[in-house]
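> make a model of this:
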Amino acid sequence: MGGLRRLFAIVGKEVRQLRRDRLTFGMIAGIPVLQILLFGYAINTDVRHLSAAVADQAQTSLSRELIAASQASQVVDIRARVDTARELERMLGRGEIDVGLLIPADFGRRLADPSRAAGQLLVDGTDPTIPASARQLAALELGYDSTPKPARREPVYEIRNYYNPERRSAINIVPGLIGVILTMTMVLFTAVAIVRESERGNLELLINTPVRRIELMIGKILPYVLIGLVQVTLILLLGAWLFDVPIRGPLLHVYGAAGLFIAANLTLGLVISTVAKTQFQAMQMTFFFFLPSILLSGFMFPFDGMPPAARYLAELLPLTHFVRLIRGIMLRAAGLGDMPGEVLALLAFTVLTLAVAVGRFRKTLD
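Below is the predicted model of the structure:
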């Protein structure tokens, strides 16, 4: 009986402690709810409404019918019309479109020949889901007003997979993996920074120094920026050595994008550090941020397959913008200047979270 009383006393103590720790109690319910919402509502592997542009060099009724059928399939949304294949390639390189529809001037003759593809799909192969979705367009069939439809042996569209013609998964995964690893490590490093100072008693020493809040925050960040760049270098070297992952864009731009992303995650970690009371709470909050980042950023699941609400949420996550940047630089040979929106998003996130962290931190013990 005495043993049972002691056992129940310990259980009661743990229950009371959980009731006081509202953050942990919230995680107990929050993590399952978040996962069921993300996997059940936001994650959709049936990708539609890919952004597309078309170059109709034939300008015939049949070419217009093909464009209309492609739009009606809901696989693509045609958002621009250009004149040449080079313009389509330029838009692909800048990440402005996912698919380019090229209809050549001899489209009618090609369509009448069942052994040849009549048009081409220029596909961004940096995301493996885009070529798979674009293949649905190849099965399109065009009607002929009064002419019997020939039995086609070849699809209407020939697919040209840009940037990853061999369709090797490592080429798609490794650039995005840089962002996943940095998110996991950088946020956690600074998330426990202020909490650790308080638990070890070092915060009392900082209170009595003339160090300002902004100086403390930046001082906490700078060493980890260097650590993050070392991680980036290690991943790039292993990716090139083991998987032959190319770096087609300027290496300086790769490190520039990585530096912006590292700073964004470190400042977010500082915000978490000013909210959490213990290192365990800081790790819980880091995991709570990491889960939607990896699922909604486009690294694991297609971004275009998500509902609008999930895409709006994903635009608030640094990993979403970094995945676009790093894939564009490494695989499409783009530069930071080709994707100014992604750069500005990371800068804005960094400035905002640093301001919040500085505003929340007080050099007091209460």
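> CA atoms for contacts and neighbours, from now on please.
Will do.
> how much space between residue 191 and residue 278?
Computed as CA to CA, to the nearest Å, the residue 191 to residue 278 distance reads 10 Å.
> between the two, who's got more neighbours?
residue 191 (30 against 16; other CA atoms under 10 Å).
> surely the more buried one meets residue 284?
No - if you go by CA atoms under 8 Å, residue 191 and residue 284 don't touch, sitting 10.0 Å apart.
> list the contacts of the closest residue in space to residue 295 that isn't next to it in sequence.
Distances taken as CA to CA, 6 or more residues apart in numbering place residue 301 nearest to residue 295, at 6.5 Å, with adjacent residues excluded. Contacts of residue 301 were listed using CA atoms under 8 Å, 6 or more residues apart in numbering, and they are 43, 44, 45, 295.
> before we go on, could you also do this sequence so I can check it against the first one:
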Amino acid sequence: MRTLINVIAEKEFIHIIRDKRTLALLFLLPLFQVIIFGYAVSVDLKHIATVVLNRDGRYLSRELVRSFINSTYFDIKYYVLERKLAEDLIAKGKVKVIIEIPQDFTRRILRNEPAQINICIDGTDPNPAQTALNTASAICQSFGTKIVVNRIRFTSLVDLRPRVYYNPGLKNSNFMIPGIIGVLLQILIPILTAVTIVREKEKGTLEILITTPVKRYEIILGKLIPYVVIAFIDVVLVLTLGSILFQVKIVGSTVLLLILSFFFLCGSLGLGLFISSISQNQYQAFQMIVPLFPLSVILSGFIFPREGMPAILYGIGYIVPLTYFLKVLRGIILKGIGIETLYTEVIVLAIYTVFCITLSIVTFKKKIQ
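Next up, the predicted model:
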């Protein structure tokens, strides 16, 4: 009995070793997950991109800014002289926080009067927003008790006036609902496309269809159109349920949202078609799709803020298409911004879509010829 078991086990080991894709999945995927989850998933958010509008410009106001920098929770990316410039930066997603120091900040402290500063926070992602709010409050409170000018100690209240943009209640649903749309189009649609076409190849129905007078591009379009319809139904369903159940309203243009969703959907369909073209069976298709989950869900900022990631993983996140599409979704739905602000993300997504469609059509045509 043991001999037969050993023979079968040995045969299975040989089969696994010869299957390079399975071997890579068994050993590389755990390593990949440890690195991604260990480094990218962080609840201690630091290095929040910040812009400073210092109308005072004197010593004490500069010391306050330095206190924010020394905390390591705030990375001062920009110094501006006009509030509109600061608000444009937060609308574009280049910063998460605006620190505004009024002209009379130093004068009021030297008079032992409460000195006010304003802090505006991008609330589209509640986690870094809450961290920024709590940390800024602690910094201001500590700064007010440690002011020394010409060896004279001043104790003054630094009155922090916070304002949360786009999501004043810091509701997680406002953050998650747009992200669900992106994940559906990035993950679900390629899976459905790849697995369905590969299953037809396994059954031989695709080869039968090829022998008919139907042209190659007609086969491709005919296969993809149902998934376009399904995807748009999913998008509308998520938006409707988000509005009814969680009061997540679309602040920007619904038409622009649907148009850009369509372009991103085309790229996802192209990705699914490409995977189906190079896969021999459904198992291989799943092997190729599995790595998309941690990459898309974690590195894109769908759940975990990208600000808490190491620089390497933060940079890798820029090659994930969902990273840009999430900015489009949250920008239109929560911020109400238009294509004039999102042009960088739109260009990147257009390149992704054209690349995936071209690659998929070329490989799929070669496969069915």
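> give me the TM-score for this pair.
The TM-score (TM-score structural alignment, normalised by the length of structure 1) is 0.89; 363 aligned residues with a CA RMSD of 2.6 Å.
> what does the residue nearest to residue 295 of structure 1 correspond to in structure 2?
Counting by TM-score structural alignment, residue 301 of structure 1 corresponds to residue 304 in structure 2.
> burial count for the equivalent of residue 37 of structure 2 over in structure 1?
The criterion is TM-score structural alignment: under it, residue 37 of structure 2 has residue 39 as its aligned partner in structure 1. Applying other CA under 10 Å, we find 12 other residues in the vicinity of residue 39 of structure 1.
> distance check, residue 39 of structure 1 against residue 301 of structure 1.
With distances taken as CA to CA, residue 39 of structure 1 is found 10 Å from residue 301 of structure 1.
> and what of residue 137 of structure 1?
21 Å.
> three-state assignment of residue 148 of structure 2?
When classified by DSSP: H, G, I helix; E, B strand; the rest coil, residue 148 of structure 2 comes out as strand.
> and it, how many neighbours does it have?
13.
> please pull up the equivalent of it in structure 1.
Taking TM-score structural alignment, the alignment pairs residue 148 of structure 2 with residue 144 from structure 1.
> ok but residue 79 of structure 1 is inside a helix, no?
No - applying three-state DSSP, one finds residue 79 of structure 1 to be strand, outside a helix.
> returning to what we had before: list the contacts of the match of residue 148 of structure 2.
If you count contacts by CA under 8 Å, 6+ apart, residue 144 of structure 1 has none.
> same check on residue 193 of structure 2?
Contacts of residue 193 of structure 2 by CA under 8 Å, 6+ apart are 224, 227, 269, 272, 273, 276.
> can I get those in CSV with distance to residue 241 of structure 2 and neighbour count?
What follows is those, written out as CSV (distance: CA to CA, whole Å; neighbours: other CA atoms under 10 Å):
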residue, distance to residue 241 of structure 2, neighbour count
224, 26, 18
227, 21, 18
269, 25, 29
272, 27, 29
273, 30, 31
276, 32, 30
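> export these as JSON lines, with columns for secondary structure and distance to residue 343 of structure 2.
Output for the contacts of residue 193 of structure 2, formatted as JSON lines (DSSP: H, G, I helix; E, B strand; the rest coil; distance: CA to CA, whole Å):
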{"residue": "224", "secondary structure": "helix", "distance to residue 343 of structure 2": "27"}
{"residue": "227", "secondary structure": "helix", "distance to residue 343 of structure 2": "27"}
{"residue": "269", "secondary structure": "helix", "distance to residue 343 of structure 2": "23"}
{"residue": "272", "secondary structure": "helix", "distance to residue 343 of structure 2": "26"}
{"residue": "273", "secondary structure": "helix", "distance to residue 343 of structure 2": "27"}
{"residue": "276", "secondary structure": "helix", "distance to residue 343 of structure 2": "31"}
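> farthest pair within those?
Across the contacts of residue 193 of structure 2, the longest distance by CA to CA is 14.5 Å; it joins 227 and 276.
> still on that earlier bit, and the contacts of residue 193 of structure 2, which is closest to residue 62 of structure 2?
The closest of these to residue 62 of structure 2 turns out to be residue 269 (CA to CA; 51.9 Å).
> ranges for the strands of the stretch 51-200 of structure 1?
Assigned by DSSP state E, counting those that start in this stretch, the stretch 51-200 of structure 1 shows strands spanning 76-82, 99-103, 119-124, 157-162.
> so which of those is the most packed in?
strand 99-103 (a mean of 27; mean count of other CA atoms under 10 Å).
> hmm, who's touching it?
By CA under 8 Å, 6+ apart, the residues outside strand 99-103 of structure 1 that reach it are 50-58, 63, 76, 85, 88-89, 92, 118-124, 134.
> so it matches what in structure 2?
The alignment of strand 99-103 of structure 1 onto structure 2 (TM-score structural alignment) spans residues 97-101.
> and for stretch 171-185 of structure 1?
Using TM-score structural alignment, stretch 171-185 of structure 1 corresponds to residues 174-188 of structure 2.
> which residues are contacting that stretch?
With contact meaning CA under 8 Å, 6+ apart, stretch 174-188 of structure 2 is reached by 124-126, 167, 231, 234-235, 238-239, 242, 246, 248, 264-265, 268, 292-293, 296-297, 302-303, 322, 325-326, 329-330, 333-334.
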